[in-house]
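Student: this one's sequence-less:
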């Protein structure tokens, strides 16, 4: 359960950092938006080192599914655009894939 919390926290900080860059570049916000962008992206990278997975690549694969769900939550909560049924179906498929990778029995 701790891994899931860390993955979602990492997703929040990555999306917030990327959105700050998006705001600066695409929404004509101040270049000062790049400061929280850099801090958020650094925190995102650090958080991924805290997950209890034996290989970085596997952590990134699991994170990918969670990132998609978190991105759609951001779309809805921050940008005010409600995900459609295809977004929801796609995110469910991704979460199932991430869960299989995370919880599969492995010969370690």
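Tutor: Thanks, I have it. Model, not experiment: these values are computed from the prediction. Numbering: from 1, shown residues only.
Student: when you work out contacts or count neighbours from here on, use the C-alpha atoms and nothing else.
Tutor: Fine.
Student: and stretch 55-66, what's buried?
Tutor: Residues of stretch 55-66 classed as buried by neighbour count (16 or more other CA atoms under 10 Å): 59, 60, 62, 63, 64, 65, 66.
Student: please identify which of those is nearest to residue 89.
Tutor: residue 65 (12.4 Å; CA to CA).
Student: what's the helix or strand hosting that closest one in contact with?
Tutor: For residue 65, the element it lies in under DSSP states H and E is helix 56-77. Helix 56-77 is contacted by residues 7-8, 11-12, 15, 48, 51, 53, 81-83, 87, 91-92, 94-95, 97-99, 101-102 when judged by CA atoms under 8 Å, 6 or more residues apart in numbering.
Student: this is the other structure I want to compare:
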């Protein structure tokens, strides 16, 4: 449960932080958007340290699939664009990969 929460917090924080840069550069928002954006990126990096695995690379690899799924939720909830069937299929495939990467291993 701690791992799932860490992944979701990390994804939301990373997306929000990166979106702040998108808003500044692509949408012409104030550079002040970068202040909460940078804070979000710090939260993102810290959140991944709470993933229950002994290897950082494995946590980052599995996180990639969660990031993709949460990005599509962001697309829908924040940007108002509903993911299509290809988005959903791709996210499902990535989440299957997360399950494989995070599966328990023999010692």
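Tutor: Good, I have the coordinates. These numbers were taken from a predicted model, which means no experiment stands behind them.
Student: check the offset of the helix holding residue 65 of the first structure from the chain's centre.
Tutor: Remark: helix 56-77 of the first structure is offset 4 Å from the chain centroid, using CA atoms, centre = their mean, to the nearest Å.
Student: quick check: what element follows that helix along the chain?
Tutor: For helix 56-77 of the first structure, the succeeding helix or strand toward the C-terminus, using DSSP H and E, is helix 85-103.
Student: so which elements touch that next one?
Tutor: Helix 85-103 of the first structure sits against helix 56-77, with contacts defined as 3 or more CA pairs under 8 Å, 6 or more residues apart in numbering; DSSP states H and E.
Student: let me know the angle separating the helix it packs on from helix 85-103.
Tutor: 150 degrees (axes from the mean of the first three to the mean of the last three CA atoms, to 10 degrees).
Student: mean shift of helix 56-77 of the first structure relative to the second structure?
Tutor: Here the mean offset of helix 56-77 of the first structure against the second structure after fitting is 0.3 Å, by mean CA distance after the TM-score superposition for the first structure.
Student: next one: stretch 2-21 of the first structure
Tutor: Looks like 0.5 Å for stretch 2-21 of the first structure (mean CA distance after the TM-score superposition for the first structure).
Student: which residues does that stretch contact?
Tutor: With CA under 8 Å, 6+ apart, stretch 2-21 of the first structure has contacts from 33-34, 36-41, 43-45, 47-48, 50-52, 63, 66-67, 70-71, 74.
Student: with stretch 86-105 of the first structure instead?
Tutor: Under CA under 8 Å, 6+ apart, the answer for stretch 86-105 of the first structure is 58, 61, 62, 63, 64, 65, 66, 68, 69, 72.
Student: thanks a lot, see you next time.
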